[in-house]
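Visitor: any chance you could fold what I've pasted below:
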Amino acid sequence: MKKTLLSIAAITVSLSAAVAQNGITELPDADHNGLTITAMSPNAKFVAGSNASTFGGFIFDLENDKIVNFDVNPSSDDDVDVDLQIKAIANNGLAVGWNGPASTFDFSTQKCTTYGATDQYLFNGISPSGGYIVGARYDGTQTEGTPCIFHDGTPRDLPLPSNSFLGYESAGAAALSVADNGTISGYFVDDMATRPATTWALLNDGATFFPYPVSRPYFAATAQSAKPYAMFSCDQTTMSPNGKWLIINYEKYLGDSGSLISTARYNLQTDEVEFFTPNDDDERFAEVGAEVYGFGISDDGTVVGFYGGAYGPRVGFIWKAGESDIQRLATAFPGATRLADYDEGYFNTPCAISADGRYIAGFAYISPEDQDEDEYYLSWVLDTQDPDAAGSATAVAPIVVKDKDKVAKIKALYSLDGARRNTLSKGINILRMSDGKSLKKLVK
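Guide: The predicted model follows:
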């Protein structure tokens, strides 16, 4: 089944153009609808994400200050809440995600096109040129899906390695991102219900894919393994547009003392991995927590994401190519003073970086000092080459975690990568509370 939906809201020029200040451009949102960026095209022309007010989605053309809004797909079953999420966007403005069924969102035609039935497919990633779409297929009997690739609108299952090769019994898999050269990243579900990272390589015939679980040499597949790292979840892996680098978010078990949650940078050409290991005694983590999550990676291996905790507070960071340590974004670019403001709002989430590493995009939660003003979300884009963003070498003020004496209520639901949700969904859900804090809820 294939159905095309035309958004009620046609393409429009923004009422007020996006204005850059000290390297930061905030998306125009005078009514505080809550535009939250979840993806940026590798060429940094387009950003896309969710609209908190309408529960719909949007694509914004940064070059021309134009926006296309996409409405939630009306469901024939009033008891079914349709979930709209945009997961990735190509250089031509074609985005993928789901709107009930798996969907594409086209900036040029202003159309959302759905594929199959609800829960039949998921679209997770699209190649920079828009030629490949990857995701998963579900046949109604699987808890986990079968990884697949869509080329010219035709789905094709990706091959599954044997359990003996994997070293564990696989319960399913999904593809998450894809490069123009056909390299695909994703994960398999092992016998501990974790998600070790894997890739698929396109062979010389241009049609056959070979699965290669890159995490196998490093991460434990069973509780009895002697390997130093045990992967709790890596379903947030992201690949660089050129197919060279992979972000792997991992959890290392520390026995009775708990676990360490952080990110790793994997070089797919050399099979070398760099782990960032946070130290609880580090003053950067003293106020906010030591969990580290990477969400975007450029062609040279520069990573952006947040540290603190999945449930907040979140502080934006950059892990530059060739360096062993992460750096707070507000410290790396002190002239872009709004970055420090975003960090103080508990939920600063850098989620994408352009292929050349120049632009970083994300969203933040703003809590005005004036208690009569409403709190709201906004989306931002940082130009790292803007000379005003570099500022001076003076230190940025430390994070101040505010204690709001309020009865907390749930204001919004998000996936771990920041996509807005209407209801609790399978996996990790972030509950944004009215007191500015967030809670993490796992739905199996």
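
Visitor: please make it C-alpha for all contacts and neighbour counts, starting now.
Guide: Will do.

Visitor: what sits against residue 218?
Guide: 227-229 (C-alpha atoms under 8 Å, 6 or more residues apart in numbering).

Visitor: surely residue 361 and residue 40 touch.
Guide: Yes: between residue 361 and residue 40 there is a contact under C-alpha atoms under 8 Å: 6.9 Å.

Visitor: distance of residue 319 relative to residue 276?
Guide: Here residue 319 is placed at a distance of 9 Å from residue 276 (C-alpha to C-alpha, to the nearest Å).

Visitor: quick one, which of these two is more surrounded?
Guide: Between residue 319 and residue 276, residue 319 has the larger neighbour count (other C-alpha atoms under 10 Å), namely 21 against 16.

Visitor: what is the top helix by length along the chain packed up against?
Guide: For the chain, the longest helix by residue count, based on DSSP state H, is helix 338-344. Helix 338-344 sits against helix 329-332, strand 359-366, with contacts defined as 3 or more C-alpha pairs under 8 Å, 6 or more residues apart in numbering; DSSP states H and E.

Visitor: run through who's touching the longest one.
Guide: This means strand 359-366. 36-40, 44, 47, 304, 341-343, 345-354, 375-384.

Visitor: show me the strands in the stretch 251-400 of the chain, by range?
Guide: Using DSSP state E, counting those that start in this stretch, the strands found in the stretch 251-400 of the chain span residues 259-267, 272-275, 291-297, 303-308, 315-319, 327-328, 349-353, 359-366, 376-383.

Visitor: to compare against the first, here's the next sequence to fold:
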Amino acid sequence: MKKTLLSAALFAACVAASAQKITYVPYTDNPFLTGTTISENGRYLAGPDIEGRVFIYDKETGKLKMFQSPSLDDENAGIEAWADIRSVTNDGVGYGDVDAKSAKFDFATGKYNYLLDESVEDYSLVHYATADGKFNCGVTYNDAYIQHPYVMKDGKMSYLPELTDEWTGYETNGFIANGANKDGSVIMGSVIDNFASYPLIVWTQNRDGQTYSVSQLSKRFFDGSIDLDGVQPYDIFNGAAISSNGKWIAVSYHKKMVDADSEDANLIGRYNVETDVFDTLTCPNASADLAYFATSVADDGTILGMAQEGMSSRNAVICKAGETEFKNLSAVYPTITDFSAMETNGFLQANSITPDGRYIVGYGYKDYDDENYCYATWCLDTQTEATGVEGVADASKQSKVVASYTVDGKKLNRPTMRNELVINRFANGKVKKMVK
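Guide: As a prediction, this is how the structure comes out:
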């Protein structure tokens, strides 16, 4: 019998975490958590669930906090509202929105509050906040849905400059501030054009430390003309993510269809802001049916992305720094057998990578019972020495072996064989590879 995604009515079964290099956000009580972001220090994971709430998870303490949207609060019963978190700070404060109003969610207090005065605009969205929470950026908009990009520094809001239609070369319907570097001096954004392709623009801070200048980085790449008769090679050139050091922008792009033999595929490239050089990357088997989209980029230029087939099937991919071809996450980290299982189930997505490239967060379809999948949010530590085994050190315990595992992470329930490579976990949390 073919499995399906777990329905909202089924919450009962208990699911065990995989004893490997990945950490799972507990999902026994809520199997609909979709982790989308991670703090720069790798401690906090955050994101929405599929029922309008948001969560923040502290890996250090193992505590999970849910923030109810107003539609689920007793005081606001019947009011339809959804929440989202797009960024989380190093001290566990999430930035996003509640019912299309910019908000921040405090893990310490378990409460949220709105960021902007309601007199500014009818609606607003926070798209990014720095690790210290001193800077955030996003958009405000009204009922006409014309969006205006803003920044907030130390609680003070200001709008970013916008380009004219004459300069862009096509009709614009607003602008978006999507992300920034670690201090907000370089901001990545998009033009809202008539074709919803969101061409890349960048704001850079001026010498006064307060104002910004805007640069249309997509101008020599993106053809915004109605007939696509411009000299630019792409009809999509969208900035998907910017690195914390401001050097790299992961770009999702699409070549113009100039004739029937043109390649019809969404692809990913790497833009170097410092050198103004754009490099295309190899996306295996890309086609009209298999589209590639970037999701995050580390300070060394490592790019995360997804290969999407049709409307639902997704597979996580990665192109490491110095490389030019995307590979399946399961192939780069073969000891994480859960990645292969999620691929088989039809959904594995990697959403965010820390600036140092150590931690990756995402979610996928995990077996819940014999008939259902659930969403499972995971965090991969790419530098853990404990291949396939995870533990927390406790110096108060004696260093005796408490469990042994095979190299693919399966717990051994039999005596080890001669010359067999195993991984021993000790009572103090340390692990060692050993040949018996």
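
Visitor: how far away is the closest residue to residue 336 of structure 1 other than its chain neighbours from residue 181 of structure 1?
Guide: Leaving aside its chain neighbours, residue 336 of structure 1 sits nearest to residue 389 (4.5 Å; criterion: C-alpha to C-alpha, 6 or more residues apart in numbering). Using C-alpha to C-alpha, one gets 34 Å for the distance from residue 389 of structure 1 to residue 181 of structure 1.

Visitor: start and end residues in structure 2 for stretch 318-333 of structure 1, please.
Guide: Aligning stretch 318-333 of structure 1 against structure 2 (TM-score structural alignment) gives residues 318-333.

Visitor: number of nearby residues for residue 155 of structure 2?
Guide: With other C-alpha under 10 Å as criterion, residue 155 of structure 2 counts 12.

Visitor: helices of the stretch 101-250 of structure 1, start to end?
Guide: Taking DSSP state H, counting those that start in this stretch as the test, the helices found in the stretch 101-250 of structure 1 are 163-166.

Visitor: contacts only, for the equivalent of residue 300 of structure 2 over in structure 1.
Guide: Matched across to structure 1, residue 300 of structure 2 falls on residue 300, judged by TM-score structural alignment. Residues near residue 300 of structure 1 by C-alpha under 8 Å, 6+ apart: 245, 321, 356-357.

Visitor: which one's more surrounded, residue 389 and residue 181 of structure 1?
Guide: Using other C-alpha under 10 Å as the criterion, residue 389 of structure 1 and residue 181 rank with residue 389 on top: 22 against 15.

Visitor: and the residue mapped onto residue 89 of structure 2 from structure 1, how far from residue 385 of structure 1?
Guide: In structure 1, residue 89 of structure 2 lines up with residue 90, judged by TM-score structural alignment. Note on residue 90 of structure 1: its distance to residue 385 of structure 1, by C-alpha to C-alpha, is 23 Å.

Visitor: which of the two has more neighbours?
Guide: Higher neighbour count among residue 90 of structure 1 and residue 385: residue 90, with 28 against 13, using other C-alpha under 10 Å.

Visitor: restricted to strands, list the contacts of residue 218 of structure 1.
Guide: Those of the contacts of residue 218 of structure 1 mapping onto strands are residue 229, per DSSP state E.

Visitor: quick one, which of the contacts of residue 218 of structure 1 are buried?
Guide: Buried members of those, scored by 16 or more other C-alpha atoms under 10 Å, are residue 229.

Visitor: wait, residue 293 of structure 1 sits on residue 238?
Guide: No: in this structure, residue 293 of structure 1 is not within contact of residue 238 by C-alpha under 8 Å, at 11.2 Å.

Visitor: list the residues that contact residue 280 of structure 1.
Guide: Going by C-alpha under 8 Å, 6+ apart, the list of residues near residue 280 of structure 1 reads 286, 289-290.

Visitor: so how far is residue 249 of structure 1 from it?
Guide: 18 Å.

Visitor: what does residue 265 of structure 1 give?
Guide: Noted for residue 265 of structure 1: a distance of 9 Å to residue 249 of structure 1, by C-alpha to C-alpha.

Visitor: go on, residue 103 of structure 1?
Guide: 26 Å.

Visitor: is it correct that residue 53 of structure 2 is in contact with residue 68?
Guide: Yes: between residue 53 of structure 2 and residue 68 a contact is recorded at 5.2 Å, counting by C-alpha under 8 Å.

Visitor: on that earlier part again, name all residues that make contact with the residue nearest to residue 336 of structure 1.
Guide: Residue 389 of structure 1 neighbours (C-alpha under 8 Å, 6+ apart): 22-24, 333-336, 383.

Visitor: can I get those residues in a markdown table including distance to residue 325 of structure 1?
Guide: Shown next, in a markdown table, are the contacts of residue 389 of structure 1 (distance: C-alpha to C-alpha, whole Å):
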| residue | distance to residue 325 of structure 1 |
| --- | --- |
| 22 | 25 |
| 23 | 23 |
| 24 | 24 |
| 333 | 16 |
| 334 | 18 |
| 335 | 21 |
| 336 | 21 |
| 383 | 21 |
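
Visitor: re the thing from before, common neighbours of residue 319 and residue 276 of structure 1, please.
Guide: With C-alpha under 8 Å, 6+ apart, residue 319 of structure 1 and residue 276 have common neighbours 325-326.

Visitor: tell me who's in contact with the nearest residue to residue 329 of structure 2 once chain neighbours are set aside.
Guide: Once flanking residues are discounted, residue 329 of structure 2 sits nearest to residue 317: 5.0 Å by C-alpha to C-alpha, 6+ apart. Going by C-alpha under 8 Å, 6+ apart, residue 317 of structure 2 touches 304-307, 326-329, 350.

Visitor: of all these, which comes closest to residue 199 of structure 2?
Guide: residue 305 (18.4 Å; C-alpha to C-alpha).

Visitor: what sits against the closest one?
Guide: 292-296, 316-318, 349-351.

Visitor: show me which of those is closest to residue 179 of structure 2.
Guide: The closest of the contacts of residue 305 of structure 2, once distances to residue 179 of structure 2 are taken by C-alpha to C-alpha, is residue 296, at 10.6 Å.

Visitor: run a quick neighbour tally on that closest one.
Guide: With other C-alpha under 10 Å as criterion, residue 296 of structure 2 counts 26.
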